[in-house]
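Participant: following is a predicted model, sequence given first.
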Amino acid sequence: MMIDVYICEDDVKQLEQIHTIVRRYLMIEKLDMRIAMATADPQAILAEADNQHQRLYLLDIELGTPMNGIELAQKLRQVDVNCKIVFITTHAEMLTLTFKYQLEVLDFINKDEPEALQARLIQILNLAQTRLTSSQHHQAAYVQFKVGEQVRSVRADEVLFIESAQVPHKLIVHMANAQFEYYGTIKQAATLNKNFYRCHKSIVVNQTCITVINKRLHQLTVSNGETIDCSVAASRALAKLVRVSKM
């Protein structure tokens, strides 16, 4: 899987410098990586965050916005526990905060040593590729849900389906022997994993957990025996995607 590199730096000149170093090295070495975004806006970075891709974030700490690099890293880590984060900054005194907030930073590059910037970036690109490729082969896919103030990680293959609760903006995650609620939208839930499919306006099903597709009743049966509603269009689409009993 290709690794996406995201750069967030508020100094236009330094942003261009980092972008150029990374772009040239990736082009020369033909690494399975690409620059997905280079911006001064942390909100733009955050808007792209998910846990379905291999990602490396190169972040400045002082971004000149209400959200600094430490806060951005916290939010990114909540969404993607496996992403790699590197700080490129002059604020070496803030290094201790990365331990306080348990950010698991891959590295820290001091801008006060510009002559070493290229070498350090190249070193980090190679290290990130090694670490992320290794984790891709050895870790099962997980999805993260923010439950209250905590982030709950669940194996994607253990999620049967997600449905809207009676409380507005609240969803229920159904597993084989448990369920829990969290705040979110059905639209967003469908993007959490490649096997999640929106089968109804209020339901997202895990395609790998479907055992029966009943096109007559517009229902699906999942692996624990529960039945859920399915739209006519989704029934037809899933019948082509999933090899299970059809009625």
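Facilitator: Arrived safely.
Participant: contacts and neighbour counts: CA atoms only from here.
Facilitator: Will do.
Participant: excluding sequence neighbours, find me the nearest residue to Val222.
Facilitator: Once flanking residues are discounted, Val222 sits nearest to Ile210: 4.4 Å by C-alpha to C-alpha, 6 or more residues apart in numbering.
Participant: just checking, the one you found touches Gly225?
Facilitator: No - if you go by C-alpha atoms under 8 Å, Ile210 and Gly225 don't touch, sitting 9.5 Å apart.
Participant: who has more neighbours out of these two?
Facilitator: Each of Ile210 and Gly225 has its neighbours counted (other C-alpha atoms under 10 Å); Ile210 has more, 23 against 12.
Participant: comparison target, given below:
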Amino acid sequence: MFPIYLYEDNREQRESYQKTINNTVMINEYAMELIVATTNQQEILADMSQRRDGLFFLDMEIGENEQAGLELASEIRQQLPLAKIVFITTHDELSFVTLERRIAPLDYILKDQSAEQITQKIAKDIKLTQQMLEKTSDQLPEVFSYKIGTRLFTLALADVIMLSTHKDRPGNVTLSTANRLAEFPGNLSAIADKHPSLFRCDKSALVNLSHVQSFDSQKRELLLDGGIKCDVSFRRTRELNKILKNADGDCLK
């Protein structure tokens, strides 16, 4: 089920929005579900740490904090780059701030409209999200995810250059991309099973062969984008040579 979240501190409004969301999903038989409806952003953060995407209806002002929804949206966008965010707010003047923070909301719903207009807009945003999901379901890039503590990070698998382990850091994996270096708990065997397109150079490294610059088969050394180097075991050298030659038709060193 595709998750939907609601962040609203006015009880009457929250119940009204909940009803609209549930009715829209049920009537149209969407594979969606309202997972959390709350005034506590920690409830949303805790649940979304297990997700890759979601539709978020966020009140901008919670209690005395006029930017509570904006702060939550920034965290959502960092953890879930594909998330759909809708602000339900009286603060349309903060729309420029969302541009500065690169939140890229799907919609703004202003509370000074009639209840019927708000209901229609919520339903419209749910339907728009469904249409987006249908259009991209066959086009979505494979995603790589990892956790640090309770936080889930995602990126396109195509952006991964290398995943490696080190003897002095057992139980941890180092991720290398063009603009990111991160370490997280994990093991390469589990990652290799989940992402078979990654090539196992040896027991301590997985690489994305689309980032290969060259391979010196005599030294058994692979040069990747960003100047990243990786040793290749004797057993995997023959297989790697075959893969690379078939990929570009060139003879390797």
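Facilitator: On my side now, so go ahead. Given the structure is predicted, the values throughout are model-derived calculations rather than measurements.
Participant: ok but Ile85 of the second structure is inside a strand, no?
Facilitator: Yes - looking at Ile85 of the second structure with DSSP: H, G, I helix; E, B strand; the rest coil, it is inside a strand.
Participant: contacting residues around it?
Facilitator: Neighbouring residues of Ile85 of the second structure by C-alpha atoms under 8 Å, 6 or more residues apart in numbering: 55-58, 73, 104-107.
Participant: and those residues as CSV, adding neighbour count?
Facilitator: Shown next, in CSV, are these (neighbours: other C-alpha atoms under 10 Å):
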residue, neighbour count
Leu55, 23
Phe56, 23
Phe57, 28
Leu58, 26
Ala73, 27
Ala104, 17
Pro105, 17
Leu106, 16
Asp107, 15
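Participant: and those, which is closest to Leu82 of the second structure?
Facilitator: Closest approach between the contacts of Ile85 of the second structure and Leu82 of the second structure, by C-alpha to C-alpha: Leu55, at 9.5 Å.
Participant: assess the claim that that closest one and Ile4 are in contact.
Facilitator: Yes - if you go by C-alpha under 8 Å, Leu55 of the second structure and Ile4 touch, sitting 4.7 Å apart.
Participant: hmm, back to that, next, format the contacts of Ile85 of the second structure as CSV and append distance to Ile21 of the second structure and secondary structure.
Facilitator: Below are the contacts of Ile85 of the second structure laid out as CSV (distance: C-alpha to C-alpha, whole Å; DSSP: H, G, I helix; E, B strand; the rest coil):
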residue, distance to Ile21 of the second structure, secondary structure
Leu55, 11, strand
Phe56, 11, strand
Phe57, 10, strand
Leu58, 13, strand
Ala73, 19, helix
Ala104, 22, coil
Pro105, 18, coil
Leu106, 16, coil
Asp107, 15, strand
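Participant: and for the longest helix belonging to the first structure, what's in contact with it?
Facilitator: Looking across the first structure with DSSP state H, the single longest helix is helix 117-138. Residues from elsewhere that reach helix 117-138 of the first structure (C-alpha under 8 Å, 6+ apart): 1, 3, 21-22, 25, 33, 54, 56, 82-84, 106-107, 109, 111.
Participant: which one of the residues you listed sits closest to Ala165 of the first structure?
Facilitator: For the contacts of helix 117-138 of the first structure, the minimum distance to Ala165 of the first structure (C-alpha to C-alpha) is 29.2 Å, reached by Asn82.
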